[in-house]
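# structural data only, the sequence is not supplied:
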């Protein structure tokens, strides 16, 4: 009795007409965490030091608000258009932190052997921490810079120290880091982000 070569005896692993044989499977690089922890802590600590120059520059270039003394008890009256400087103070601080965020994003990307999410998150947190410290230090330094030693006379015009009235401005620094680093990752296009020097 001869064996029949019917459909039941066909091998099940026959490749179809559109299949492509895979000779070598490409290994995707894994996210490096342990080796990047110490550099990430260094990045976080170094970036927090940016708060000092940021606070000093803002306290000197942010415009003060001028008001007129209209009462013998020190009552202040607003001058025309001077209240706009309250927004200017926020805008100046926002542009300074945004610029720092962009620079930090580029510098962090240039750390080729440490590219990845760990150092990127450290850069985000470092810029956010620098922004918080700069906000607190800058307001204090501005208050001391525009301090009034003697009681102002009636009708005189005095300058009030710049102030930051919204914490939302702290998002500009991490935004600059995120956009810059993301654009550089997209432009690179490699699975390992070019960490291997070879």
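Alright, I've got the coordinates. Predicted, not measured: the structure shown is a model, and the values here were computed from it. Numbering: from 1, shown residues only.

# CA atoms for contacts and neighbours, from now on please.
Will do.

# buried set for stretch 152-159?
For stretch 152-159, burial by neighbour count (16 or more other Cα atoms under 10 Å) applies to 157, 158.

# now stretch 45-53
45, 47, 48, 49, 50, 51, 52.

# surely the first one is within a strand?
No: looking at residue 45 with DSSP: H, G, I helix; E, B strand; the rest coil, it is helix, so not inside a strand.

# hold the first one in mind and look at this next one:
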């Protein structure tokens, strides 16, 4: 029964991260800047001066969005008290890596395509690109950092897993009351009068 519940919970987490990745990819396609280029006589294109900086902007925007999503994912997984531990950490990291892969795929598919042909000397807006696969590391790295930081600051041996503990009311400790009375009691047959003799 516990195994079925764990599998169901893991599937829910993975599905949520896949949806998150699709949303991140679409947002990146909308927000990432295009690169302006000049059409040359041979049909090739040359980027205008300073436009090459947008190639870095595209990568940086994707990485920062993934890092932010990973931090939120790791923090949300820590709030899930009943499932804290190594299994949840691995699930969150692997799920975030899958989410980043989905974001990259959706983002590159959602960007508008450039014109198939253009006149010589015209200016084209080249779609944003992601030139490196290293951008996929940011989201799982953020998730792992957020979760392990919460683990490091946890003072419980079981990481506080399970339902939240309720504080015990003050002044109702039976041990303290009985202990206080036993301090004034002696062994059987002993009385305060006999001690004074």
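Alright, I've got the coordinates. In this text the structure is predicted, and so the values were computed from the model without any measurement.

# where does the TM-score land?
Once superposed, the chains reach a TM-score of 0.77 (TM-score structural alignment, normalised by the length of the second structure), with 162 aligned residues with a Cα RMSD of 1.6 Å.

# farthest-apart pair in the buried residues of stretch 45-53 of the first structure, please.
Across the buried residues of stretch 45-53 of the first structure, the longest distance by Cα to Cα is 13.0 Å; it joins 45 and 52.

# restricted to helices, list the buried residues of stretch 45-53 of the first structure.
45, 47, 48, 51, 52 (DSSP state H).

# quick check, nearest of those to residue 111 of the first structure?
residue 47 (14.4 Å).

# OK, contacts around the counterpart of that closest one in the second structure?
Alignment note (TM-score structural alignment): residue 47 of the first structure maps to residue 17 of the second structure. Listed by Cα atoms under 8 Å, 6 or more residues apart in numbering, the contact partners of residue 17 of the second structure are 95, 96, 98, 99.

# can you redo those as TSV with secondary structure?
Formatted as TSV, the contacts of residue 17 of the second structure follow (three-state DSSP):
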residue	secondary structure
95	helix
96	helix
98	helix
99	helix
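
# between these, which has the most around it?
Using other Cα atoms under 10 Å as the neighbour test, the contacts of residue 17 of the second structure are led by residue 96, with 33 neighbours.

# residue boundaries of the strands in the second structure?
Secondary structure of the second structure (DSSP state E): strands at 35-39, 45-47, 123-126.

# the second one corresponds to what range in the first structure?
It refers to strand 45-47 of the second structure. By TM-score structural alignment, strand 45-47 of the second structure lines up with residues 76-78 in the first structure.

# mean per-residue distance, the matching stretch versus the second structure.
Stretch 76-78 of the first structure, aligned to the second structure and superposed, deviates on average by 1.6 Å (mean Cα distance after the TM-score superposition for the first structure).

# same question for stretch 97-105 of the first structure.
Per aligned residue, stretch 97-105 of the first structure averages 0.3 Å (mean Cα distance after the TM-score superposition for the first structure).

# which bit of the second structure covers that stretch?
The aligned range for stretch 97-105 of the first structure is 66-74, by TM-score structural alignment.

# so what corresponds to residue 95 of the second structure in the first structure?
Match for residue 95 of the second structure (TM-score structural alignment): residue 126.

# any idea how far residue 58 of the first structure is from the residue nearest to its match when sequence neighbours are not counted?
Spatially, and ignoring its direct neighbours in sequence, residue 126 of the first structure is nearest to residue 44 (4.4 Å; Cα to Cα, 6 or more residues apart in numbering). The gap separating residue 44 of the first structure from residue 58 of the first structure is 22 Å, by Cα to Cα, to the nearest Å.

# kindly report the same for residue 125 of the first structure.
21 Å.

# between these two, who's got more neighbours?
Between residue 125 of the first structure and residue 58, residue 58 has the larger neighbour count (other Cα under 10 Å), namely 24 against 20.

# so how far is residue 187 of the first structure from the more buried one?
33 Å.

# equivalent analysis for residue 175 of the first structure, please.
18 Å.

# what about those two, which has more around it?
The neighbour comparison of residue 175 of the first structure against residue 187 (other Cα under 10 Å) goes to residue 175, with 19 against 10.

# apart from its neighbours in sequence, what residue is nearest residue 23 of the second structure?
Per Cα to Cα, 6+ apart, closest to residue 23 of the second structure is residue 103, 7.2 Å.

# quick one: the helices in the first structure?
34-48, 51-61, 85-110, 117-145, 172-188.

# among those helices, which is the most enclosed?
Ranked by mean neighbour count under mean count of other Cα atoms under 10 Å, these are led by helix 117-145, which reaches a mean of 21.
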